[in-house]
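Student: A predicted structure for the sequence below; I have some questions about it.
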Amino acid sequence: MAVVAAADLITGPGVGLLPLVSLGPAFAGLTGGWRRTVAIGVVAVALCLVLSAYDGLYGTRRGFTALLSIAGVTAAGLAAAVRRQRRETELASVRSIAEVAQRVLLRPVPRGAGRLRVAVSYTSAVAEARIGGDLYEVVTSPQGVRLIVGDVQGKGLEAVETAAVVVGAFREAAYDEPDLTAVGERLERALERHLTQEKFVTAVLAQVQDGGAYVTLLNFGHPAPLMVRTHGEVRYLAPPERALPLGLGAHGTPGPKPYDVLFAPGDQVLFYTDGVIEARDPSGDFYPLEQRVGGLAQRDPDAALAAVRQDLMEHAEGPLQDDAAMLLLRYRDG
């Protein structure tokens, strides 16, 4: 508005810059609240009257047209500001609800149990979202520490609802059942009552007994966890045989078999969902997780997992195409 006024004073009325004063309330409606829009609109009208009098246009058709255009743009900016503030309020409410849902579905996991340390990371692919179809949970049971990391087929609220069913069933079964196979069977029964058509959930279950030197894994068609040994060896903990995901047990195929892996002090196991290994860079290359776990050398598990997540985001150079969950299980060596 100041620039338009200065230009009008310099060039005179022949150029016809007076209607451009309406740019002030137009931008105010896009960036500010309704009070600010009204205030700038009043200033714009006053400025238009002063310039009209200076240019000798006061009371003429051109002066009246300029004044009318400023008033109209101010009204439009006011309506836009009110609508935008209302949508921002609604979005803040939705975010608050999403955060509450996250605390219920993906509540904070215990950070430690004896010499075990746990860290988690969750990145949603949906803009402004806090939760999605990936899931994780850690339960301290009489049989030891048990955990699950999974990925629900599909997206949206339906995937979140299915994830809630799996997490709820795991929380009960992990504490009650004597072994991981029984826990997996409980999850299958829970999903049989919930899932429709050909929906499924990939998941990997794990158990570390108190004082045990092994981690027991049960893999339902999920990406194999990554083991990082204390001496630097990195390898995927692939199951001896592939198995169908949860929810497809009705097809009559045998379920997965648990398998043990040596888990010594200083070792780490990284559980993740396919949103991590399927993240692409601008050239289309997948994220090379096995080659990029150097950040796990940090002593603090949360900082170590944060370093991997940062490296993942830098690889993608933009929003992820799928939700990405990671859970780091570390056997502290001292």
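Tutor: Nice, I can see it. Bear in mind the structure is a predicted one, so any value in this text is a computation, not a measurement.

Student: okay, CA-based contacts and neighbour counts for the rest of this
Tutor: Noted.

Student: just the helices in the stretch 51-200 of the chain please.
Tutor: Assigned by DSSP state H, counting those that start in this stretch, the helices in the stretch 51-200 of the chain fall at 61-105, 156-176, 180-192.

Student: orientation of the longest one relative to helix 156-176 in degrees?
Tutor: Orientation of helix 61-105 against helix 156-176 (axes from the mean of the first three to the mean of the last three Cα atoms, to 10 degrees) gives an angle of 20 degrees.

Student: Please name every helix or strand in contact with helix 61-105.
Tutor: Packing contacts for helix 61-105, counted by 3 or more Cα pairs under 8 Å, 6 or more residues apart in numbering; DSSP states H and E, involve helix 23-31, helix 34-55, helix 156-176.

Student: right, and the helices of the stretch 51-200 of the chain - which one's nearest residue 265?
Tutor: Shortest distance between residue 265 and these, using Cα to Cα, is found for helix 180-192: 22.7 Å.

Student: and here's the other structure:
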Amino acid sequence: MHDAPLDTQHPRAASAPARAAIRLTGLRALRGLAPVLLLLAVVLADLLIPGRLHAAPVMAAVPVLAAMTLPVWATAVLACTALAATGLLQWSDGLWGRPASDMTLMSVSLVALVGLGACALRRSRERELRQVRSVAEAAQRALLHPLPRRLESLELCGVYLPAEAEARIGGDFYEALPTPHGIRVLIGDVRGKGLPAVGASAALLGAFRELAYREASLAGLARGLDESAGRQIATMEEGAGAAEPRALFTERFATALLVEVPRDEPVARFVHCGHPEPLTIRAGRVHGHVAEPPGAPLGLGDLIGTPQVEQTVPFAPGDRLVLYTDGFIETRDRDGRFHDLAARARIRATQPLAALVTGLRADLLKHADGDLDDDAALLVLERGRAGEPGR
């Protein structure tokens, strides 16, 4: 499974892609040599084994192996080399011109042609896959902007883990913006999978980036996002041809948590929209903040009718806020036990910020045995101490 970090503060983060690239290059070189080594092995085996045993028919495997690992031109060169080597081996064994020799040459020729066709198809699919990945990476950069390491007095560090190994984007989303009303942060999770979830995430992030500057109150910002999500649901249902209004709402709403950190007050304000409670780390202790009352998920406000209520908690210099999606608490181990994020945060509460995030990520992957069932995002905010310079 691949992970897409929100931030790369950890000193080893930059070198990890380089090490992975080196390993991948070595593996590709080894795979490229495999058909050449097989060709040489067949020639040696045929020359060394007793007269009635002939290894030349195994030469048909050379173009097949080449087609799996090499470009078309290299596959063609090896196929021709294999065919020529087969003919020479047949001649040296005194089999040239016999029916068995003709059948061997025909078999190698046919397999070589099929291998060339398969190689051309594979290369075409690889080009298409590279294009798709390029588009996905561009979409990720547009959808999930890389978060800065520091926003005014806040230091940020986090990680995003898609459940699908080849995924670049998913249904979890996040954003942090310095606004006239303070630093505002959004983290959320769209219910649903695939492109509809990505589309809903994009719509909500776009609305947040606009409303965060306009709305004076955090509750007003939450209401604006709920209206935007409602319009997104209606559009999706209309496109899907839903027979009844809101027939598809169960797969189209989003849980979210809105956070506001005022510049001149040692507090943080929350608005819960059906999202897991945030955690505060203060003086090495972890505190959870349950919504009172719990707010409705974005897109369901007009159905449930629960008002969006602001909650204020202390957030002094040196304190940390841990924001996360449900992938960090609903992931189960082999025995069916949920991951206890709060417990892991208590163990790592005194670690530096980057080490804390790296450790929590490792704890989740270890608990899931490296196989996540859902996307998981985590973002930790640390408030700088008075007079502390930006880093």
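Tutor: Thanks, I have it. Keep in mind it's a predicted model, so treat the numbers as computed, not measured.

Student: Which one, of the helices of the stretch 51-200 of structure 1, ends up nearest to residue 32 of structure 1?
Tutor: helix 61-105 (6.8 Å).

Student: quick revisit: for the helices of the stretch 51-200 of structure 1, give me CSV that also has distance to residue 44 of structure 1.
Tutor: As requested, the helices of the stretch 51-200 of structure 1 are exported to CSV (distance: least, Cα to Cα, whole Å):
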stretch, distance to residue 44 of structure 1
helix 61-105, 7
helix 156-176, 46
helix 180-192, 63
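
Student: Save these as a markdown table, and put in mean neighbour count and distance to residue 258 of structure 1 too.
Tutor: Below are the helices of the stretch 51-200 of structure 1 laid out as a markdown table (neighbours: other Cα atoms under 10 Å; distance: least, Cα to Cα, whole Å):
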| stretch | mean neighbour count | distance to residue 258 of structure 1 |
| --- | --- | --- |
| helix 61-105 | 17 | 26 |
| helix 156-176 | 19 | 15 |
| helix 180-192 | 19 | 7 |
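
Student: returning to what we had before: now the helices and strands packed on helix 61-105 of structure 1 in JSON lines, with distance to residue 278 of structure 1?
Tutor: As requested, these are exported to JSON lines (distance: least, Cα to Cα, whole Å):
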{"stretch": "helix 23-31", "distance to residue 278 of structure 1": "38"}
{"stretch": "helix 34-55", "distance to residue 278 of structure 1": "45"}
{"stretch": "helix 156-176", "distance to residue 278 of structure 1": "19"}
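
Student: In structure 2, what sits opposite residue 183 of structure 1 in the alignment?
Tutor: Using TM-score structural alignment, the partner of residue 183 of structure 1 in structure 2 is residue 221.

Student: Can you tell me the closest non-neighbouring residue to the counterpart of residue 288 of structure 2 in structure 1?
Tutor: Residue 288 of structure 2 maps onto residue 236 in structure 1 when the alignment is built from TM-score structural alignment. Spatial nearest neighbour of residue 236 of structure 1, chain neighbours left out: residue 226 (4.5 Å); criterion: Cα to Cα, 6 or more residues apart in numbering.

Student: ok, now which ones touch that neighbour?
Tutor: 234-237, 269-271, 290 (Cα atoms under 8 Å, 6 or more residues apart in numbering).

Student: Pick out the residue nearest the middle of structure 1.
Tutor: Centroid-nearest residue in structure 1, with Cα atoms, centre = their mean: residue 124, separated by 2.2 Å.

Student: measure the aligned partner of that residue in structure 2 to residue 269 of structure 2 for me?
Tutor: Under the alignment (TM-score structural alignment), residue 124 of structure 1 pairs with residue 162 in structure 2. To residue 269 of structure 2, residue 162 of structure 2 is 28 Å away according to Cα to Cα, to the nearest Å.

Student: Residue 289 of structure 2 now?
Tutor: From residue 289 of structure 2 across to residue 269 of structure 2, the span is 11 Å (Cα to Cα).

Student: which of these two has more neighbours?
Tutor: Neighbour tally, residue 289 of structure 2 and residue 269, criterion other Cα atoms under 10 Å: the higher count belongs to residue 269, 19 against 15.

Student: I'd like to know how far that one sits from residue 122 of structure 2.
Tutor: Relative to residue 122 of structure 2, residue 269 of structure 2 is positioned 54 Å away (Cα to Cα).

Student: With residue 30 of structure 2 instead?
Tutor: For residue 30 of structure 2, the distance to residue 122 of structure 2 - Cα to Cα - is 19 Å.

Student: One more: residue 75 of structure 2?
Tutor: Residue 75 of structure 2 is 12 Å from residue 122 of structure 2, by Cα to Cα.

Student: and if you look at residue 171 of structure 2?
Tutor: Counting by Cα to Cα - residue 171 of structure 2 and residue 122 of structure 2 are separated by 31 Å.
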